[in-house]
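A.B. asks: sharing a model prediction with you, sequence too.
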Amino acid sequence: MLPISFIESMQGVKGFQKEAFLAAHVHDIPVTSIRFNPFKKKLLKQLPLAHQLDEKVPWTSDAWYLKERPSFTFDPFLHGGAYYVQEASSMFIEQILQQAIPQPEQEIVLDISAAPGGKTTLLSGYFKNGLVVANEVIKSRAAILTENVIKWGADNIIVTNNDPVHFHRLPAFFDVVLLDAPCSGSGLFRKDAGAIAGWSLENVHTCSLRQQRIIRDTMSVLKHDGLFIYSTCSYSTAEDEAILDWMVQEYAFEPLRIQLQPNWGIVEVRTTQQEAWGYRFFPDQVKGEGFFVAAFRKKSAGIQPVFRLENNLTQPPGKELALLSEHIQLPENYRVFMQENEFRAIQNHYWQPLQQLAQQLYIKKAGIELGSLKGKDFVPSHELALSLLPLTQMNNVEVDLETALHYLRKQVPAIQGAKGWCTISYCGLRLGWIKVLPNRINNYYPAEWRILKD
């Protein structure tokens, strides 16, 4: 049963059809959708979930509805980052990007409230030559975000763990800002009973104030003519249309109208005060959950940032770099730096932005963690195995499904491999490391990530 006060608050909202909306929450089963990893898909010997693919999500490039929800836990492709399970409505972000920035280059993008990582990985795939800063203020959620970014494998994502207000130290730094704002969560009613129990008009008001605070704290970071995308999983106009009006009134924003296809079922709205465009997703009209999104161009002149060029990221000594090169050969366009005694690598054109970010923010993850040196021995990181970096100097063992699942449970796989460090691969997708010793094999899959279900 949905809250009566919620139903009453929706009367008069464009597109709201009470009986159909209620029926969708009683009778309809929420759909499941996945988005393929464009970096890893080309490496695969087999298409993940091929027998489960139903139809494409129409507003994004390579995402699919599934015929039914499988047991993702037992799919090595998920653990290796071949795809991301993401709600279809929220993938509309890509359609906005296609229309607003049809030819992406080396944009610097901020996902200000990024966990668990669905939109971050979407941004990473769209801005393949750009840099995505994925921020999450809550420490536990930042850990989940980091795990999903590691599985994605791309090195164009920097994870930060900061309050949004800290970003004011980076004026006019970003070309794109995405705020998927914390909200009252009415768009999740079909999937989360807790969202129904926790919904109230008071919480809607509290969330709207929080949303304004985050926007106010991050407004200065966007460049002139930069793109700002605002989204919620709420149907409430106080968190949607009212926020759009407030943004246009308070700041020099130009609302963007996004072209829709009639068969998508998305409801286009225009606010009464500032005539800003917004897009609402009702589950009785689209194949997806509740969602609201709007896009703007910033038209005020930003303050040009002035950064010190001092290097506060540790550089490894030449002797250690020489030892490292004996174990792993990086492409020429990469450079190595240190973070907490771990070697990390990042592409050269991301280096200066990373330095500037590191001077102002807490960096939880940047580039790809390569591993560490124990004397003259190199201990590779799990992150390296899941990355896109070529590991031609390392041995690899291709395994079948049963063996892959044994490995992901952190059991000792029954395989034959050359002595030393080896990557384990399933259908061309690297899953992690083993070390083959004379009398045994050690499984180095992270204990906290292992499959616990039988």
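C.D. replies: All right, it came through fine. Residues are numbered from 1 along each chain as shown.

A.B. asks: only C-alpha atoms for contact and neighbour calcs from this point on.
C.D. replies: Noted.

A.B. asks: now the strands for the stretch 351-454 of the chain?
C.D. replies: All strands of the stretch 351-454 of the chain, identified by DSSP state E, counting those that start in this stretch, fall at 363-365, 368-374, 377-380, 395-398, 420-426, 429-436, 441-443.

A.B. asks: make JSON lines from the ones you listed and add distance to I196 and mean neighbour count to it.
C.D. replies: Converted to JSON lines, the strands of the stretch 351-454 of the chain look like this (distance: least, CA to CA, whole Å; neighbours: other CA atoms under 10 Å):
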{"stretch": "strand 363-365", "distance to I196": "33", "mean neighbour count": "19"}
{"stretch": "strand 368-374", "distance to I196": "40", "mean neighbour count": "19"}
{"stretch": "strand 377-380", "distance to I196": "45", "mean neighbour count": "16"}
{"stretch": "strand 395-398", "distance to I196": "46", "mean neighbour count": "17"}
{"stretch": "strand 420-426", "distance to I196": "41", "mean neighbour count": "20"}
{"stretch": "strand 429-436", "distance to I196": "38", "mean neighbour count": "23"}
{"stretch": "strand 441-443", "distance to I196": "43", "mean neighbour count": "18"}
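
A.B. asks: ok, second structure coming up, stack it against the first:
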Amino acid sequence: MQLPDSLLSSLEEESGFNKKKFLEAHEKPAPVSIRINPVKKISPTDGATSVPWTDLGFYLPERPVFTLDPLFHAGTYYVQEASSMFLEAFFRQIMEEEPLRVLDLCAAPGGKSTLLSSLLSDDSLLVSNEVIRPRSGVLADNLTKWGRIHSFVTNNDPRDFQRLPGFFDIVVVDAPCSGSGLFRKDAAAITEWSEENVALCSQRQQRILADVWPTLREGGVLIYSTCSYSSEENEQVLDWLSSSFACTSIPFAGSYEGIVEVRTEQENYGYRFWPDRVEGEGFFIAAFQKTEDQEDYAFRNTSGGKNKNRRTETAAFTPWVDDLSLYAWVEKNGDYFLINPEHRPEFEAISQNLYLRKAGIRLGKLAGPDLIPDHELALSTVLSSDVPRLEVSREDALRFLKREDFAYETSQKGWHLVSYQGHGLGWVKVLPNRLNNYLPKDWRILMDIREN
């Protein structure tokens, strides 16, 4: 792998850089790692080893065909680069008592959002944002697989969050960058790298941080990360941030072999991951606590928490949800969404000020007195255990995911959850002479299932 000479020259003075070992690491394949969903927990495969800085991450001995694993589609794990999982260790350190409001600003495709979701209780609120509309759809799908009710997805420019001043306790900015830390995973990105692009990324990162800063409350914490090696996108951005706003750099309290702690010119703390020092890709992370005064968002009076006197909806939803009394629901354009009742003020604030793409768990639509269940409900953790299930083999699970006919045995008509090893994949409706597959078309597997 031929790396840009200008990149290598720029790294000569960076702490922890060893050119010979760095180049040798880039001749090796990137490690394969996954992170398990703690609410849909599975056992890692034979030969898997733990990622040091997370309880849920594992290195795999080889890369399987994830597309042909039904458990991947059920949201039991997420394929994530190991270095970026260090967010968990830093987040645990700065977490205060819950509930928290957390914003993952540049969240697609969803790796860090699903990680944050795993760390937060249902009382906390996770807002995951992506400015590019098609990517926000991928983000919403991955959070749907994760199945938690506390997740909202927005599709907004960072500056739009200024409409919610002092709203969030923690803001995570995994900023768009030049991507040099991922060259082993995407060799084509080498041809796109340039010093000019690094400079442009640095300017963009500063704009993003300036735009989102007002939405962080006084005393709140901003976590900044990139997958770039360049100091212009890392240390220099930290010094720009501390020079532009009232904040304090937060050191990481622990230590892990191979992770390099750096101090910037202004004595800010940052943490570098080199692929020859850790079993992972290039990564950089830092955290700051906001110390300046911040006017907090003024919530308007809302209609209260739980729904009252909604007999039709209550009767329709009760069979589908474990203990419906614990939740509230909202309706938008005929779709019903189940949310934590304590999140109703946040739901109204976000829906009034931002484009809200996903809120909680989409239950579905009403057809007379009956619910037509949505795919989100099938993958959620709120689904009632009394809902009829069709437990299928791996082969039949893949046929279902390709929207093909598969074998089933049941005399019970109506809606059934197709499940594999106890984990939901989607809905079918059993009719007298056939079975209708309700897997959304854009979730369909296109790969030939005989390839594995």
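C.D. replies: Arrived safely. Here the structure is a predicted model, which is why all the values come from computation and not from measurement.

A.B. asks: now the strands of the stretch 351-454 of the first structure in JSON lines, with distance to K41 of the first structure?
C.D. replies: JSON lines is the format used below for the strands of the stretch 351-454 of the first structure (distance: least, CA to CA, whole Å):
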{"stretch": "strand 363-365", "distance to K41 of the first structure": "24"}
{"stretch": "strand 368-374", "distance to K41 of the first structure": "19"}
{"stretch": "strand 377-380", "distance to K41 of the first structure": "24"}
{"stretch": "strand 395-398", "distance to K41 of the first structure": "17"}
{"stretch": "strand 420-426", "distance to K41 of the first structure": "13"}
{"stretch": "strand 429-436", "distance to K41 of the first structure": "9"}
{"stretch": "strand 441-443", "distance to K41 of the first structure": "26"}
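
A.B. asks: among these, which is nearest N148 of the first structure?
C.D. replies: strand 363-365 (11.7 Å; CA to CA).

A.B. asks: give me the contacts around stretch 359-370 of the second structure.
C.D. replies: 144, 147-153, 312-313, 315-316, 334-340, 347, 371-377, 380 (CA atoms under 8 Å, 6 or more residues apart in numbering).

A.B. asks: same deal with stretch 8-27 of the second structure?
C.D. replies: With contacts defined as CA under 8 Å, 6+ apart, stretch 8-27 of the second structure is touched by M1, F183, R184, Y229, S230, S231, V260, V262, W274, P275, D276.

A.B. asks: so how far does that stretch reach from one end to the other?
C.D. replies: 15 Å (CA to CA, to the nearest Å).

A.B. asks: and L361 of the first structure, what pairs with it in the second structure?
C.D. replies: Matched across to the second structure, L361 of the first structure falls on L354, judged by TM-score structural alignment.

A.B. asks: burial measure for Q339 of the first structure, as a count.
C.D. replies: Applying other CA atoms under 10 Å, we find 16 residues neighbouring Q339 of the first structure.

A.B. asks: what's the match for it in the second structure?
C.D. replies: Q339 of the first structure maps onto K332 in the second structure, by TM-score structural alignment.

A.B. asks: contacts only, for I346 of the first structure.
C.D. replies: D155, Y334, R335, V336, A366, G367, I368.

A.B. asks: residue in the first structure paired with V102 of the second structure?
C.D. replies: Match for V102 of the second structure (TM-score structural alignment): V109.

A.B. asks: quick one: that match from S89 of the first structure, how far?
C.D. replies: 21 Å.

A.B. asks: just the buried residues of the contacts of stretch 359-370 of the second structure.
C.D. replies: The neighbour-count test (16 or more other CA atoms under 10 Å) marks 144, 147-153, 313, 316, 336-340, 347, 371, 373-377, 380 as buried among these.

A.B. asks: out of those, which sit inside helices?
C.D. replies: T144, E313, A316, F347, H375, E376, L377 (DSSP state H).

A.B. asks: how much space separates the fourth one from N340 of the second structure?
C.D. replies: Which is F347 of the second structure. 10 Å.

A.B. asks: returning to that earlier point: which one of the ones in helices among the buried ones among the contacts of stretch 359-370 of the second structure is nearest Q162 of the second structure?
C.D. replies: Closest to Q162 of the second structure, out of all of those and judged by CA to CA, is F347, at 16.5 Å.

A.B. asks: contact partners for the closest one?
C.D. replies: Taking CA under 8 Å, 6+ apart, we find F347 of the second structure in contact with A359.

A.B. asks: what's the match for F174 of the first structure in the second structure?
C.D. replies: Here F174 of the first structure is matched to F168 in the second structure, going by TM-score structural alignment.
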